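# generate coordinates for the sequence data below:
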Amino acid sequence: MIVLLVAINGGFSHAQSDTDSIHHHYTIADHLGVPPEPTNKPVTSIKTKPNIETNSIIHTGQLDEPNSPQFGHLARLSGQKKTLTPQKRKQLDGLLVLNNSSQQAVPRNIQQQDSLPDINQEQPNSHSLNQQLQATKIQGSIASRIIDPNLFITKGAFLDCILETAISSDVAGMTRCQLSRDIYSTNGKVLLLEKGSHIVGEYQTGLEQGQARIFVLWDRIETPTGVILDLASPGTDSLGRSGHSGYVDGHFGQRFGSAMLLSLIGDVGTYYANKSKGNSNTIQFGDTIGGTKDLASIALQYSIHIKPTLYKNQGEHINVFVARDLDFRSVYELKLSQ
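Have a look, this model is predicted:
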């Protein structure tokens, strides 16, 4: 009987304990509230890549072998093999931008220049048949038409002129001449440059040895009616040869006179020195004679570079070769005469 009562009492006690436990769980759940709904975004671990300083990597399918120990993990990726599979090569494309922010990516065309041959190097067969067969290509010309030939003086015309000033090439200077006849348009119908128009020119100093002509650039022309036109054309002679001829002074006396005089003095001293050899009372001037020869060579060294001078007198006839098309449409206008 006692055993039965204990068993019954224990069963009721166990049932009450289960009821208290369930009630306890309900109480905790009420305090925590409704649990949040799980999100669909999976949580992934973020791994930071080490800051790697790389040099330029060329798309060759192979890895360089840098000296820096920071590239050790790159060599272990392929098991010390340089040739990469296509999949790893695609992954390696991302490493091309792993340079520091202070460095810029090198363009591929610049990276590939190392493998290109140097075209500036001289080829052994510079006169080969392949090079001799290269034809010379000349750009063609397109014909055009003068808008109004009545108001143009075209390139190649001659202007006959008379010098009003003399020319000396010792010093650079200006000169002027006067047209000796009327100059008409290209078609010969309209008078554009009247007789008596003045042309102003300029020339440089000095002639080279052997030259007998001076170059004059005729710059501007002014007509009696007040028309001014930039000419910028060279002067010629009556046959069209460039430059103006004249009397040329070669300065022979100035170039060689002092040297010849000093040499003559030295020869006279040598003559008297040889003539009086045996006479114990004669004074020797050997050092003086040697110094005279040295002075002669020094004088010749400085005077030999004197340039010749060209003289051209006023009143002589010259020509000006028109080197550009002269357009008079801005100052002249044609009208029908009644």
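
# alpha carbons only for contacts and neighbour counts from here, please
Noted.

# next up, the contacts around the residue nearest to H317 when sequence neighbours are not counted.
Excluding the flanking residues, the one nearest H317 by CA to CA, 6 or more residues apart in numbering is I162, at 4.7 Å. Residues touching I162, when contacts are defined by CA atoms under 8 Å, 6 or more residues apart in numbering, comprise 177-180, 314-318.

# any of those buried? List them.
For those, a neighbour count by 16 or more other CA atoms under 10 Å gives the buried set as 177-180, 317-318.

# I'd like those residues as TSV, with secondary structure and distance to N55 appended.
Conversion of those to TSV gives the following (DSSP: H, G, I helix; E, B strand; the rest coil; distance: CA to CA, whole Å):
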residue	secondary structure	distance to N55
C177	strand	73
Q178	strand	76
L179	strand	76
S180	coil	79
H317	strand	77
I318	strand	73
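
# could you dump those into JSON lines and include distance to T136?
Formatted as JSON lines, the entries for the buried ones among the contacts of I162 read as follows, by distance: CA to CA, whole Å:
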{"residue": "C177", "distance to T136": "45"}
{"residue": "Q178", "distance to T136": "46"}
{"residue": "L179", "distance to T136": "44"}
{"residue": "S180", "distance to T136": "46"}
{"residue": "H317", "distance to T136": "44"}
{"residue": "I318", "distance to T136": "40"}
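
# which single one of those residues is nearest to Q123?
Out of those, the one with the shortest distance to Q123 is I318. That distance is 53.6 Å, counting by CA to CA.

# re the thing from before, closest one of the contacts of I162 to Q111?
Set against Q111, the nearest of the contacts of I162 by CA to CA is I318 (64.9 Å).

# to compare against the first, here's another:
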Amino acid sequence: MNMAADTSPDTVSSSGVRRVNNLPIYIVVGIMLVFLLIMMIVAMNRSDQQNSESKEERTEVGSTNLLAAMITGDFKDGIIEPKIPPPRIPDIPQEILIARPDNLDLPPLPAVNTMHPVMESPEYQHIRQLKMQQFEEAVKAKTNVTIAAPRSAGSAPSATPSREEALARITAVRQQVDAQVKDDPTATYLARLQQIRDSGLSGDRNGLDALDNLPTELIDADSKRPNNDYTNFDVTGQGSRWELDSKPAAPETPYSLLAGFVIPAVLISGINSELPGQIMAQVSQDIYDTPVGKHRLVPQGARLVGEYSSDVAYGQSRVLVAWQRIIFPDGKTMDIGAMPGADGIGQAGFKDQVNNHYLRIFGSALLMSAVIAGATYSQRDAGGGGVFGRQNAGSILSQSLGQQLGQATTRLMMKNLNIAPTLEIRPGFRFNVIVTKDMVFSKPYQSFDY
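Predicted coordinates:
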């Protein structure tokens, strides 16, 4: 307010206190009244429903028709059928006669048709009598088998070798088996055993029993020898222990690269273990011969062609590579079989980048746990979906839907858990080709000499 002397006190500035607007208050009060009205209507409807249900129950209890139906039950027409007597059990005699055959050793007789007897012909009766006679003779005959043992041409029919002779021959067989270490001992012994049997030693059963047990003893003695015994690496023949059968051999030609040497190279194409494929590399330096080291056999810049394996197990970090061909700069080629590739320190395979897919695996595991929990929660209260604990159509449908969706999603997530790591080898990776076979050249390398 302006308190100056020349200003009228009745005048009020426009920036003073304003009057409160009552419109929001009216809106709030109206909403509350509407809410109270709705609550009263709902309460009245519920009370009417309860009163109607109680009246229906009272009318049902006090109805005479319902009482009559409860009394009569299933006999509403007024006619009661007579009671059916229980079935009569026939009298069974206390003793049950069992027919026993007179002779238990005889075969059972065929069934006889007493209603329509069949007349047997005289030929049939004669054949049956012959069969019975042969059967009785076979039963009463002695069970023995006579075998004529083979004899040598020089031995007499009544001469039987003694036990000492049999043991001497067994000792000779043992010595021959020990001498032939390069051959299969079991096959050699069986051949010698057949020779002894053909020569007439079969008359002495004790000697034959010893011969029959000998292969088992030889095999058992060989199997009982421990695998880590130093005698496995020792000489078991008649030769000297410190003498080798092999001798130093000169190279066929001075232009040869022997096994055990390496070919340094650089990878040109990359490797991804998700799919198999071919790879290329380039020799990084000149390769000279092994005997002298002066003749250039493989020039720098020669191409290497090979393949890699995509079979990667869980936890594997190295990829297997095999080199198959050399392409020289002048167009000549050479097949080198399947020589392995190794890294700079000689370890088989290449190792660069390994992707174990941890994010994908743990994400799938968390998602699978959430799906299983949701499916379990959807089926928890399925039994109480209807009146008095009975299932209705909606509860059964929701239960089946949750179960099938849970199973399908679980199978999908399980496939994502079984993921092998992905191995990647970038171009420019340096490695060595291990020479596993002798590479023989006709002359040193010279471009376009063909």
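
# care to give me the TM-score?
In this superposition the chains share a TM-score of 0.55, using TM-score structural alignment, normalised by the length of structure 1; 237 aligned residues with a CA RMSD of 4.4 Å.

# quick one: the contacts of I162 of structure 1 as TSV, columns for distance to Q87 of structure 1 too.
Formatted as TSV, the entries for the contacts of I162 of structure 1 read as follows, by distance: CA to CA, whole Å:
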residue	distance to Q87 of structure 1
C177	86
Q178	88
L179	88
S180	90
Q314	92
G315	93
E316	91
H317	89
I318	85
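
# the aligned partner of D330 of structure 2 in structure 1 and P308 of structure 1: what is the separation?
Aligned against structure 1 by TM-score structural alignment, D330 of structure 2 finds its counterpart in T225. As for T225 of structure 1, its distance to P308 of structure 1 is 41 Å (criterion: CA to CA, to the nearest Å).

# for E424 of structure 2, see how far away the residue nearest in space to the middle of structure 2 is.
The structure's structure 2 has its C-alpha centroid closest to N418; by CA atoms, centre = their mean the separation is 13.9 Å. Between N418 of structure 2 and E424 of structure 2 the distance is 19 Å, computed by CA to CA.

# could you do A365 of structure 2 as well?
When CA to CA is the yardstick, A365 of structure 2 and E424 of structure 2 sit 25 Å from each other.

# now swap in E56 of structure 2 and tell me
According to CA to CA, E56 of structure 2 stands 81 Å off from E424 of structure 2.

# repeat that for E165 of structure 2.
74 Å.

# report how many residues lie close to W218 of structure 1.
Here the neighbour count serves as a burial measure; for W218 of structure 1 (other CA atoms under 10 Å) it reads 24.

# alignment lookup: R324 of structure 1 to structure 2.
Counting by TM-score structural alignment, R324 of structure 1 lines up with K437 in structure 2.

# next, count neighbours for that match.
K437 of structure 2: 15 surrounding residues under other CA under 10 Å.

# give me every residue that touches it.
Shown in contact with K437 of structure 2 (CA under 8 Å, 6+ apart): 258-259.

# and what of the one 5 residues further on?
If you count contacts by CA under 8 Å, 6+ apart, S442 of structure 2 has them with 253, 255.

# quick one: it from Y255 of structure 2, how far?
Computed as CA to CA, the S442 of structure 2 to Y255 of structure 2 distance reads 7 Å.

# quickly find the element holding S155 of structure 2.
Using DSSP states H and E, no element contains S155 of structure 2; it sits outside every helix and strand.

# try V173 of structure 2
Assigned by DSSP H and E, V173 of structure 2 belongs to helix 163-179.

# now for that helix, which elements pack on it?
Using 3 or more CA pairs under 8 Å, 6 or more residues apart in numbering; DSSP states H and E as the contact criterion, the elements in contact with helix 163-179 of structure 2 are helix 185-198, helix 205-223.

# which one, of those helices, ends up nearest to Y124 of structure 2?
helix 205-223 (49.5 Å).

# contacts made by the helix or strand following the closest one with the rest, please.
Note on helix 205-223 of structure 2: by DSSP H and E, the next helix or strand toward the C-terminus is strand 256-257. The set of residues that contact strand 256-257 of structure 2 without belonging to it, under CA under 8 Å, 6+ apart, is 288-291, 297, 438-441.

# include neighbour count when you put those residues into TSV, please.
Rendered in TSV, the data for the contacts of strand 256-257 of structure 2 read as follows (neighbours: other CA atoms under 10 Å):
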residue	neighbour count
Y288	20
D289	21
T290	17
P291	15
L297	23
D438	14
M439	16
V440	16
F441	16
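
# any chance of these in a markdown table with distance to G337 of structure 2 and secondary structure as columns?
What follows is the contacts of strand 256-257 of structure 2, written out as a markdown table (distance: CA to CA, whole Å; DSSP: H, G, I helix; E, B strand; the rest coil):
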| residue | distance to G337 of structure 2 | secondary structure |
| --- | --- | --- |
| Y288 | 20 | strand |
| D289 | 19 | coil |
| T290 | 20 | coil |
| P291 | 23 | coil |
| L297 | 18 | strand |
| D438 | 11 | coil |
| M439 | 11 | strand |
| V440 | 14 | strand |
| F441 | 15 | coil |
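
# and Q125 of structure 2, how far from M132 of structure 2?
Separation of Q125 of structure 2 from M132 of structure 2 (CA to CA): 11 Å.

# now do I27 of structure 2
Here the criterion is CA to CA. By it, I27 of structure 2 lies 121 Å from M132 of structure 2.

# now swap in D286 of structure 2 and tell me
Here the distance between D286 of structure 2 and M132 of structure 2 works out to 97 Å (CA to CA).

# which one's more surrounded, these two?
Just comparing D286 of structure 2 and M132: by other CA under 10 Å the higher neighbour count belongs to D286, 15 against 11.

# which position in structure 1 aligns with that one?
With TM-score structural alignment as the criterion, D286 of structure 2 matches D182.

# doesn't K189 make contact with that match?
No - contact criterion CA atoms under 8 Å: D182 of structure 1 and K189 do not qualify, at 11.8 Å.

# need the strands for the stretch 151-300 of structure 1, in chain order.
152-153, 158-163, 167-168, 173-179, 183-184, 191-193, 198-203, 213-214, 216-222, 228-236, 244-245, 247-249 (DSSP state E, counting those that start in this stretch).

# in structure 2, what stretch matches stretch 15-31 of structure 1?
Residues of structure 2 matching stretch 15-31 of structure 1 are absent, with TM-score structural alignment as the criterion.

# how far does that stretch sit from its chain's centre?
Average the C-alpha atoms of stretch 15-31 of structure 1, do the same for its chain, and the two points are 95 Å apart (CA atoms, centre = their mean, to the nearest Å).

# ok, E165 and E424 of structure 2, which is more surrounded?
A direct count of neighbours by other CA under 10 Å for E165 of structure 2 and E424 places E424 higher, at 20 against 14.
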